[in-house]
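1. got a predicted structure plus its sequence, pasted below:
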Amino acid sequence: MDTFVERRKANRRTHERRGTDDKPEDTKSESERRQSDRRRFERRESERKKMEEAMREHAQKRRVILEDIEEAYYEADINGRFVFVNNAMCNILGYAREELIGQKYWYLLDKPTAKTLYAAMDKSCKTNETVNLLDMEAIHKDGKKLISETSVSIVRDTEGTIIGFRGISRDVTKRRQMEAALKKNQEELIRKNKEIDENRKHIQHALEKLEKTHEELKTSQLKILQQEKMASIGQLAAGVAHELNNPMSFISSNLGTLDKYVRRLIGFIETQSEVIKSFKDASAARKINEKRKALKLDYVINDVNGMIRESLDGSERVKRIVKELNSFSRMDEEEYKEADINECIESAITIVWNELKYKSTLEKNYGKLPLTKCYAGQINQIFVNLLINAVNSITERGIITIKTWYQDGSIWMEVSDTGCGIPKENLVKIFEPFFTTKEVGKGTGLGLSITYEIVQRHKGEITVKSEVGKGTSFTVRIPVV
């Protein structure tokens, strides 16, 4: 009841004040105006105090909340002195609250970081926005450097005047250390991977070199075997030539003597026949003529001359073969001297004629060639290899053509065949050692490789053209020396 009465009295007093205040200014007395101004000032001051109190209460509540967060929170005045720090900031920096309050913030920072923070506050003042800073460095009480992510904003009073700034920081030292360690490990891993790649390349290079060396060694071994084989064949050829040479000497001599004797006998028989025809005893002449016909002496006389000529030709051919065998057996011992290339080709044809005659028709088109210095036996070997290749490419019967000519200071030689031809993909490989399209055991794959080396030794070149189903043509050029 008393409260109600007091409330009504208060309301009446308020109404009376309002009634006085509501009077027009020109009707108020001086004292009334001063009283009205004082009441308005008191109301504004009361409202300001209430607002400040409310703000203090709000700030106090906010600080109570901020005490329990994990991030470091601080407030500083316009001079940069800390006016509030939470527990997290004290824990992170290692200081007691009393040590930080009133302390200027830049004592906890190095100069570059202090400048960065000052620039951030200046930016926040101009933009009235929060500024985020990454990797801010602070100094722990024990001197260790700390790394933090910080957000900075300005603090204003009720009238909007800047009175300081606030910030919230998260300690990322361990994370940055882990990131740095991870980056270092990644860089180390990248470096190791590069080393591994380099080592792998070196190993691969070494393996390729080793494989190449192995192939070269294999090639050398097989070439040595081939050379030994050729040497054995040469020794055999020399032996055969020697064994043939002795009997062929007296066979040729006897055939020559036999030819003379037969001519004498034929001459005697012819003279005898003329004498018998002059006899007056016709019956005796008739008997002799009948006997002559029965024995076919006329046919024998004609045939024996042909047989002797063929035998002499055969003996001459055997002599030629023996000569070529002797030449072949001395191929590795020959000198670098002048030779007739056409004669070298003829020598090669003699060696392989038994291979050629059954499957091919040989056509020769020799040009007029100057003499040139060369290893004649090796030139023979070139054509032995090319002719054997040519005849092996012919399945039933074909034509092998040999052509030589002189042009631009070089001797040109061409061996063509009408065989099966060489596939395009094999043309680039035919001069490689051991490359062969023959069945296993039927070829070493060294013939054309040796041919290529011999041509290179004579500072020449060898080329090939081929079309499957039509044939192949090898062209050799060696300079005249």
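-> Thanks, I have it. Numbers count the residues shown, from 1 in each chain.
2. alpha carbons only for contacts and neighbour counts from here, please
-> Will do.
3. can you tell me the SS state at Phe474?
-> Assigned with DSSP: H, G, I helix; E, B strand; the rest coil, Phe474 falls in the strand class.
4. what's near enough to touch it?
-> Contacts for Phe474 were tallied using Cα atoms under 8 Å, 6 or more residues apart in numbering; they are Leu386, Glu414, Val415, Ser416, Ile462, Thr463, Val464, Lys465.
5. residues near the nearest residue to it once chain neighbours are set aside, how many?
-> Distances taken as Cα to Cα, 6 or more residues apart in numbering put Val464 closest to Phe474, at 4.6 Å, once the chain neighbours are dropped. Using other Cα atoms under 10 Å, Val464 has 16 neighbouring residues.
6. and what of Asn246?
-> Asn246: 10 neighbours (other Cα under 10 Å).
7. by contact count, what packs against the host helix or strand of it?
-> In this structure, Asn246 sits in helix 173-277 according to DSSP states H and E. In this structure, helix 173-277 makes packing contacts with strand 145-156, helix 297-329, judged by 3 or more Cα pairs under 8 Å, 6 or more residues apart in numbering; DSSP states H and E.
8. try this one next to it:
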Amino acid sequence: MPCEPEEPAPTTATPRAAAALRKPPLSRGERPCAGLVGLSSEAAALVRNELASEGCDALVCDGADDLVARLRGGAFDLVLADVDALGLGPGEFTARVKREAPQAVVVVASQDGTAAAAVGALRAGACDYLLKPLRAEDLRERLRQALARRRLGLSVRQRTLRLAYVNELSGSFSASLDLHEVLRTAAGALRTLADFDLAAAVLREPAGDTSRVYPLTPGAEALWPSPVRVPVAESALCESFHGNQPRLLADLRREALPRDLATLGRDGFCSLLLLPLVSKQAAIGAVALASRSPGAFDASDLDLLQHVSDHLASAVVNARLYSELKTLSANLEDTVRERTREASEVRQRLESLLETAGDAIITVDLEYRIRSWNHGAEQILGHTRVDTLGKSICSLASGEAARSQLARVLALAVEGETSASVETTWVRRDRKEATLSLTASPIVGSGEQLVGVLVIARDITEQQRLQEELFHSEKLASIGQLAAGVAHQINNPLGAISGRAQMLLRLSGPPDPDFLREQLGKIRADCARITETVNDLLGFARKTDTVKQRAHLGILVDETLEMVRHGLSAQKVRIERCYADHLPPILASANHLRQLFANLITNALDAMPDGGTLTITTRLLPATDERPEPAVEVAFADTGTGIAPEDMARIFEPFFTTKPAGQGTGLGLAVAKRIVDFHNGRIDVESELGLGTTFTVQFPVG
């Protein structure tokens, strides 16, 4: 009843146990030995005969105590016992043997053929359970299996021991950063694991195409003359260097040797093992082991010794790095001192630049507490550095709108936006108002970790005033273009008023009261039309208020169309409205948007001198990754002459115009772009020469 081979327990080893690491025989002698106990002389003779056929000796022990004592000394590889003669149960005997010699392979013989007896022995650790009487035909195969189990166990334990030793070598290699000490450690490790007569390490020099031979045993310089040139034609060393693979020559006498190995063959060496030293997938050298015995190395040597070479490669790299570090450290203090001085100068210059900058430059932490406050911030925002450090920057903003806008750009910067900006009205400490352009950017520290926010505030009050002047100038120019249409809108009701007045004057008798009331009502309605038209024109001409209020795009577009109604009619331009239902309002200056729409509609009229169609479309755009908030869009698509491709890049430049001299100021689209930017919007244009142009404007939902 044989059992499966058991998994040997992991075995650890230290370099002191080196003698046990080379390929040992199965037991103390060259042949394995079995301990026999309790067998009759006839059975013992039968077992001896079968074991001898398997190349195994046998020794009869005088009872269980004698057997156990010999096992403690490692005398036996196999135990075969007749437990009936010993007066012990199968499980009891096996357990006693295993307590004293856990690695022993135990075969139990008994007349007890019950399953309980067999299971008890096997559970206690027996390898096999034999029923008496013992028969030669059964015994041979069962003993062969037991010996095979013992050999397998020893082989696995031996490999485990050698692997444990190789793994512990990493600590031995790392104990020193001196290259020669590392090579001495490698020589000892290689000698522990393999039998060879000559060994050398060949290390490629850090610079150049040469390598140096480092003897690991006396006389190893004979392997190659130093320095070794790399690459070498027809060279085993070159193959090891460039293939990153070990090379085993089992019998040099039968090999066509490369020229760099010819010396070995002449000196009587028969076996050679070349192990590449590889670091970061690049060969830095090789280890060469030579033996005067043919077949001195096998596949198991190759695997384990390559592990040693891998440890050695890492240790060589570390030793070289340490040597370079020692060389560099001689100048390190001067370098650090110089860099520190330069850094101090840069810091001083930076602090001076920040302090003298005209803009307000402020840094805050992730809780928006102020950490720095330059002189520009004192001048623009009206608060001193002493008053602000440590306070929340949002607490300095006056009014809910300013605080909300500031908090929004700070949040965008914290989320990673590199340049979040907003324009807001800031009330200084002296109660004076200033229009500021605020920009917030993330401050990233070591490890790409966000540590704060940089806030730059620029006073654009004067810039905005000049911009309003520009808007107003363009508006006045637009009024001139609207004059004809306005005159027509006033002239029609004036003519009606004049006609009705003349009719009333020509009446010969007293007028009928109802008739008089009707005519006066019509006159009053015509006067109201004139008043509305004049008020619209005056409102358009008035300097624009920059205060933003909730406004509806469709209403503003319709109001603008009413102002240019005469021009549309005169040029036979048909208007098509495609408005989306229930568009949300936006936050805007109504007069600004009227001027924007007037400029775009006027441009469309100029592009359609012979008539055409102007299609005005509005729609709601949902939020996207690029646009985190929803927006409303209005598009003006004409069927006019279009814009030449070479002019597309310049149409928003101030004073650029394609109209004939004396027609247009070249400011219309430039002002339109400024108005869109002022409202944090976006304007795009698409045009095809001869087919028409579409201007598309988007505004964030208010």
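-> Thanks, I have the structure now. Just so we're clear, the structure is a prediction, and the values are computed from it rather than from any experiment.
9. can you calculate the TM-score here?
-> With the length set by TM-score structural alignment, normalised by the length of structure 1, the two chains reach a TM-score of 0.38; 212 aligned residues with a Cα RMSD of 4.2 Å.
10. let me see the contact set for the residue nearest to Phe474 of structure 1.
-> Residues counted as contacts of Val464 of structure 1 (Cα under 8 Å, 6+ apart) are Leu427, Thr472, Ser473, Phe474, Thr475.
11. quick one: buried ones out of the residues you listed?
-> Among these, those buried by neighbour count (16 or more other Cα atoms under 10 Å) are Thr472, Ser473, Phe474, Thr475.
12. so can I have TSV of the residues you listed showing distance to Ser232 of structure 1?
-> Listed next are the buried ones among the contacts of Val464 of structure 1 as TSV, based on distance: Cα to Cα, whole Å:
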residue	distance to Ser232 of structure 1
Thr472	31
Ser473	31
Phe474	29
Thr475	30
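13. the stretch 1-150 of structure 1: strands as residue ranges?
-> Remark: strands assigned in the stretch 1-150 of structure 1 by DSSP state E, counting those that start in this stretch are 72-77, 82-85, 131-139, 145-156.
14. okay, those, which one's buried deepest?
-> Among the strands of the stretch 1-150 of structure 1, strand 72-77 has the highest mean neighbour count (mean count of other Cα atoms under 10 Å), at a mean of 23.
15. which residues sit against that strand?
-> For strand 72-77 of structure 1, using Cα under 8 Å, 6+ apart, the contacting residues are 66, 82-90, 92, 105, 163-171.
16. got the angle for that strand vs strand 145-156?
-> Here strand 72-77 of structure 1 runs at an angle of 50 degrees relative to strand 145-156 (axes from the mean of the first three to the mean of the last three Cα atoms, to 10 degrees).
17. how far does strand 72-77 of structure 1 sit from the chain's center?
-> 64 Å (Cα atoms, centre = their mean, to the nearest Å).
18. nearest to Lys212 of structure 1, out of the strands of the stretch 1-150 of structure 1?
-> strand 131-139 (57.2 Å; Cα to Cα).
19. show me what the closest one is packed against.
-> Using 3+ Cα pairs under 8 Å, 6+ apart, strand 131-139 of structure 1 sits against helix 111-127, strand 145-156.
20. dump these to CSV, plus distance to Glu215 of structure 1.
-> Listed next are these as CSV, based on distance: least, Cα to Cα, whole Å:
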stretch, distance to Glu215 of structure 1
helix 111-127, 67
strand 145-156, 63
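21. tell me which of these sits nearest to Ile402 of structure 1.
-> Smallest distance to Ile402 of structure 1 across those (Cα to Cα): 90.3 Å, for strand 145-156.
22. report the distance from the following helix or strand past that closest one to the chain centre.
-> As assigned by DSSP H and E, the chain's next helix or strand after strand 145-156 of structure 1 is strand 162-171. Relative to the centre of its chain, strand 162-171 of structure 1 is centred 60 Å away, using Cα atoms, centre = their mean.
23. what residues of strand 162-171 of structure 1 count as buried?
-> Neighbour-count burial for strand 162-171 of structure 1 [16+ other Cα under 10 Å]: Gly164, Phe165, Arg166, Gly167, Ile168, Ser169, Arg170, Asp171.
24. quick check: Leu561 of structure 2 vs Trp426 of structure 2, distance?
-> Distance from Leu561 of structure 2 to Trp426 of structure 2, counting by Cα to Cα, to the nearest Å: 36 Å.
25. for Gly554 of structure 2, same thing?
-> Using Cα to Cα, Gly554 of structure 2 is found at 32 Å from Trp426 of structure 2.
26. again with Leu482 of structure 2
-> 37 Å.
27. do Leu264 of structure 2 as well
-> 90 Å.
28. for Leu353 of structure 2, same thing?
-> Applying Cα to Cα to Leu353 of structure 2 and Trp426 of structure 2 gives a distance of 24 Å.
29. again, but for Leu321 of structure 2
-> If you go by Cα to Cα, the gap between Leu321 of structure 2 and Trp426 of structure 2 works out to 59 Å.
30. more neighbours, these two?
-> Trp426 (23 against 13).
31. with adjacent residues omitted, what lies nearest to that one?
-> Per Cα to Cα, 6+ apart, closest to Trp426 of structure 2 is Ala434, 5.3 Å.
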